[in-house]
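Asks: Predicted model follows, preceded by the sequence.
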Amino acid sequence: MIFDRIKPLDAILATAEKKSLYRSLGAFQLTMLGVGAVIGTGIFVLTAAAAQKAGPGMMFSFVIAGFVCAVAALCYSELASMVPVSGSAYTYTYAVMGELLAWMVGWALILEYAVAASAVCVGWSGYVMGLVENLTGFTLPGALSSGPAWGFAGGIPSVDFSHGVVNLPAIIVAAVVTWLLVIGTSESASVNAVLVAIKVTALTAFIVLSFPILKGENFSPLMPTGLLGHDGLGVVGAAATIFFAYVGFDAVSTAAEETKNPQRNVPIGLLGSLAICTVFYFLVAAGVVGTVGAQPVRDAAGAVLPPDGAGFAARCAELAALGQAPIVCSDEALAETLRIIGFPVIGNLVGLAASIALPSVILMM
């Protein structure tokens, strides 16, 4: 059958030789490419959602997710070394499992990056509108600044439009990036390195300012929802959410055909970028927890509310009206943390850095 066809490795390599791309990337450029793809909405935005699921235990969620990605990265490293061509998982699957599974993997990758790009757009919206509000006092109506909340009524999925209808800024940035891609754009390794430097500088500033004022009591209880939890809560449940923060690490393997000595440099780029990002994620999470606390929001009965439910949105709105909204309710957790601990200007700069750098992630996705 047609879908049983396997493209031999020799044929893949021969095709790559005929249409080979210029090999110019070294280990450093690949590592920066990986860091640029990984550090995005995950650390700037998902910190709050992870804290709602696991409390201070979200620090370990970042480590768990990073370990799982590292195992996958070892597989990518081996395959990219054997098949140093573009195409990533699609090409590898085509060579080993056949055309049908390769077709499925290809569409799964497209879905992964489409969802990731959408989520980064939402994260960018939160940071930009938070920055605008802090500087000018202007706020968009709730109906235009966030999407609807999802929940269950009698076991049936339901949609609640009371807190939002559509995220207009997210749509605008998606449209602008799409327009750039339509008219044609090219990214160089040097431009990517500059954007990575902006993001890393923002995270480093956050760590340096937050660590001197950590409070031990903010880490207790360490795992308020447990290790495994239930209904997607707990440290492992938060790790499943945080895994999204590492989406894009495989972008390094897609550049194998443009890499000098891919057998050596691709593994360095994959594992090096993951190691850098995991360390940053852990330290930033510790900074948030230790300075302002990160205990989950609970309902009247004391149950922890899922961060994507209508009940959570309503409870956060109530606390915000009282001026008591915790960091788990924030759309811009890092910038808001810095404002709370007395560094509003630096907080705005971190928000600005996220606003500048996150569109580059959307472009890569």
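Replies: Structure received. Note that this is a predicted model, so its numbers are computed, not measured. Residues are numbered from 1 along each chain as shown.
Asks: contacts, neighbours, all on C-alpha from now
Replies: OK.
Asks: Which is the succeeding secondary structure element to whichever helix in the chain runs longest?
Replies: Counting residues, the longest helix found in the chain (DSSP state H) is helix 99-136. Tracing the chain C-terminally past helix 99-136 and defining elements by DSSP states H and E, one meets helix 142-145 next.
Asks: Who are the packing partners of that next one?
Replies: When contacts are defined as 3 or more C-alpha pairs under 8 Å, 6 or more residues apart in numbering; DSSP states H and E, helix 142-145 packs onto helix 168-183.
Asks: Between helix 168-183 and the longest helix of the chain, find me the angle.
Replies: Here helix 99-136 runs at 130 degrees with respect to helix 168-183, directions being taken by axes from the mean of the first three to the mean of the last three C-alpha atoms, to 10 degrees.
Asks: okay, now the one to match up with it:
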Amino acid sequence: MIKLENATLKRSLGLWAIVGLGLGYMTPTIVFDTFGIVSKETNGVVPLAYITALIVMLFTAISYGKMVKVFPNAGSAYTYTRETMNPHLGFLVGWAALLDYLLLPMVNALIIRIYMVSVFPNVPAWIWVVTYVAAVTGINVWSMGKTSNMNTILVVFELVLIGAFLVLAVVQFSHGMGKGTVFTFDPLYHSNVRLSAVLTGATVVCFSFIGFDAVTMYAEEAKDPKIMPRAIMLTVFIGGAVFFIASYFAQALFPDVSHFKNTDDTLPEIGLYVGGTLFKLLFISGAFAATVASGLASHASVSRLLYVMGRNGVLPKRWFGYVHPKFRTPAWNVILVGLVSLLAITPSLELISSFINFGALIAFTFVNLSVIAFFVFRKKRYKTAKDVFSYLVMPLAGAGLTGVLWSNLQKDALIFGIIWSGIGFIYMAIQTKFFRKQVIDFQLDEAEKTSIL
């Protein structure tokens, strides 16, 4: 084991490498995987659910951009809450965020399992999960640069396949499929649309946007930390545009879910109905590439969050704060995430995605509140109308809109999330002797805490 201070994360990522990691994390093809689930929830207005989620995400993305300027470090919501509000609260936010960061790599393994079983139904499902997890874990241990390069190739491939889907959809419209035209308002509104259903759908799809916030985990590996706010906004806008366009075409082609045998993951059947067996295989290969890209990015992100929490002593430093001396990656954390991902052998996509949203919405809420805590209460930036709008109104709107999604979380997700948070609270209470003393080094070094306001 090396001394922790002798190894640091390597600054090797440019703007588009980070945006690519964000898009890879978001997995653009996930819109087709969850289409059946969200179409049922929203009564056939999936693109409206994505627009609703995008509006919420934009407010929160602006808050992330503000905070990453102040704290250009890995750790994301955990770091911002810890440094602007309270170290114990920061730990609880980081612990809750771990829920979605840890489970998303497992979701990717689960989706890979579904794809491969649909193509090779006679092969045991566990073989695909183990093979996939071993490959992703190995690449992440090896090099962040290799992870980024592989991710970029896979993201470009999946975007090309989505483009091919749009072209084939236009052909199918001309043959009378679905609404029979590209230009229809039904995917956005019809007589059976209910606001509560749209909000429920938006809560489901908000996990698709997890990726714009995850790029903040690469702040310590960016060649220039100043690019981070721009990387966040580019990730949100590009990802949101892809989600909206793809879901609009899919909803226009399939006004309801009656065509699908498996609504838990409709991508294979969408590919079959739009382009036949050959395109189904190509579409699955593109989705496979997208899922691997997301797996690489999400695996890397959660490993960095665990690293920061370990480096600060929140989690056992000897394990979680370790950086491999040769590869300069948090190797033990990468392996741990791989082991958790092996649990993808049995769960359902809908169940795990609902659990992910609990942690994500907590992180989004507290990033918005951290803007207020830092700029309004600490820096006293409330003396002009511009400051009030930027540092109070905007983040309050982001927190409030996130709260609307909170109210539509599934009951199972709330129960599991509360149990998870309770475990974190108990751990923190033990670590701090029931809050009588601070045994955790929460403060950043001056070299780390470089504001670029």
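Replies: Everything's here; your move. Only a predicted model underlies this, so the values are computations on that prediction, with no experimental measurement involved.
Asks: what about the helices in the stretch 201-350 of the first structure?
Replies: Applying DSSP state H, counting those that start in this stretch to the stretch 201-350 of the first structure gives helices spanning 234-242, 251-254, 262-292, 310-321, 333-340, 344-364.
Asks: Would you indicate which residues of the longest helix of the first structure are buried?
Replies: Along helix 99-136 of the first structure, the positions that meet the burial threshold by neighbour count (16 or more other C-alpha atoms under 10 Å) are 99-102, 105-106, 113, 116-132, 134.
Asks: Just send the helices of the stretch 201-350 of the first structure back as a markdown table, with distance to residue 139 of the first structure and mean neighbour count too.
Replies: What follows is those, written out as a markdown table (distance: least, C-alpha to C-alpha, whole Å; neighbours: other C-alpha atoms under 10 Å):
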| stretch | distance to residue 139 of the first structure | mean neighbour count |
| --- | --- | --- |
| helix 234-242 | 28 | 25 |
| helix 251-254 | 36 | 26 |
| helix 262-292 | 24 | 23 |
| helix 310-321 | 14 | 17 |
| helix 333-340 | 16 | 23 |
| helix 344-364 | 16 | 21 |
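Asks: Let me know the angle separating the longest helix of the first structure from helix 344-364.
Replies: Using the same axes, to 10 degrees: helix 99-136 of the first structure against helix 344-364 is 150 degrees.
Asks: that older thread, nearest to residue 23 of the first structure, of the helices of the stretch 201-350 of the first structure?
Replies: Ranking these by proximity to residue 23 of the first structure (C-alpha to C-alpha) places helix 262-292 first, at 9.2 Å.
Asks: what helices or strands is that closest one leaning on?
Replies: Taking 3+ C-alpha pairs under 8 Å, 6+ apart as contact, the helices and strands that helix 262-292 of the first structure lies on are helix 27-38, helix 41-54, helix 58-82, helix 189-210, helix 251-254, helix 333-340.
Asks: which other helices and strands contact the longest helix of the first structure?
Replies: In this structure, helix 99-136 of the first structure makes packing contacts with helix 41-54, helix 88-96, helix 168-183, helix 344-364, judged by 3+ C-alpha pairs under 8 Å, 6+ apart.
Asks: one step back: deepest in the core, which of the helices and strands packed on helix 262-292 of the first structure is it.
Replies: Among those, the stretch with the highest mean neighbour count (mean count of other C-alpha atoms under 10 Å) is helix 41-54, at a mean of 28.
Asks: chain center to that helix: distance?
Replies: Computed by C-alpha atoms, centre = their mean, to the nearest Å, the chain-centroid distance of helix 41-54 of the first structure equals 9 Å.
Asks: and if you look at stretch 268-277 of the second structure?
Replies: For stretch 268-277 of the second structure, the distance from its own C-alpha centre to the chain's C-alpha centre is 27 Å (C-alpha atoms, centre = their mean).
Asks: For it, give me every contacting residue.
Replies: 32, 115, 118, 165, 168-169, 172, 260, 278-281, 283-284 (C-alpha atoms under 8 Å, 6 or more residues apart in numbering).
Asks: of all the residues you listed, which comes closest to residue 290 of the second structure?
Replies: Scanning those for proximity to residue 290 of the second structure, where the rule is C-alpha to C-alpha, the winner is residue 284, at 9.5 Å.
Asks: Return the residue of the first structure aligned against the closest one.
Replies: Residue-level alignment of residue 284 of the second structure against the first structure, with TM-score structural alignment as criterion, gives residue 351.
Asks: give the contact list for its match.
Replies: Taking C-alpha under 8 Å, 6+ apart, we find residue 351 of the first structure in contact with 127, 128, 130, 131, 332, 335.
Asks: hang on, the earlier thing: now the helices of the stretch 201-350 of the first structure in JSON lines, with distance to residue 57 of the first structure?
Replies: Listed next are those as JSON lines, based on distance: least, C-alpha to C-alpha, whole Å:
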{"stretch": "helix 234-242", "distance to residue 57 of the first structure": "6"}
{"stretch": "helix 251-254", "distance to residue 57 of the first structure": "29"}
{"stretch": "helix 262-292", "distance to residue 57 of the first structure": "9"}
{"stretch": "helix 310-321", "distance to residue 57 of the first structure": "19"}
{"stretch": "helix 333-340", "distance to residue 57 of the first structure": "16"}
{"stretch": "helix 344-364", "distance to residue 57 of the first structure": "24"}
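Asks: And the ones you listed: which comes nearest residue 24 of the first structure?
Replies: Residue 24 of the first structure lies closest to helix 262-292 among those, at 10.7 Å (C-alpha to C-alpha).
Asks: that older thread, quick one: which of the helices of the stretch 201-350 of the first structure is nearest residue 48 of the first structure?
Replies: Closest approach to residue 48 of the first structure among the helices of the stretch 201-350 of the first structure (C-alpha to C-alpha): helix 333-340, 6.0 Å.
Asks: Sweet, I'm off.
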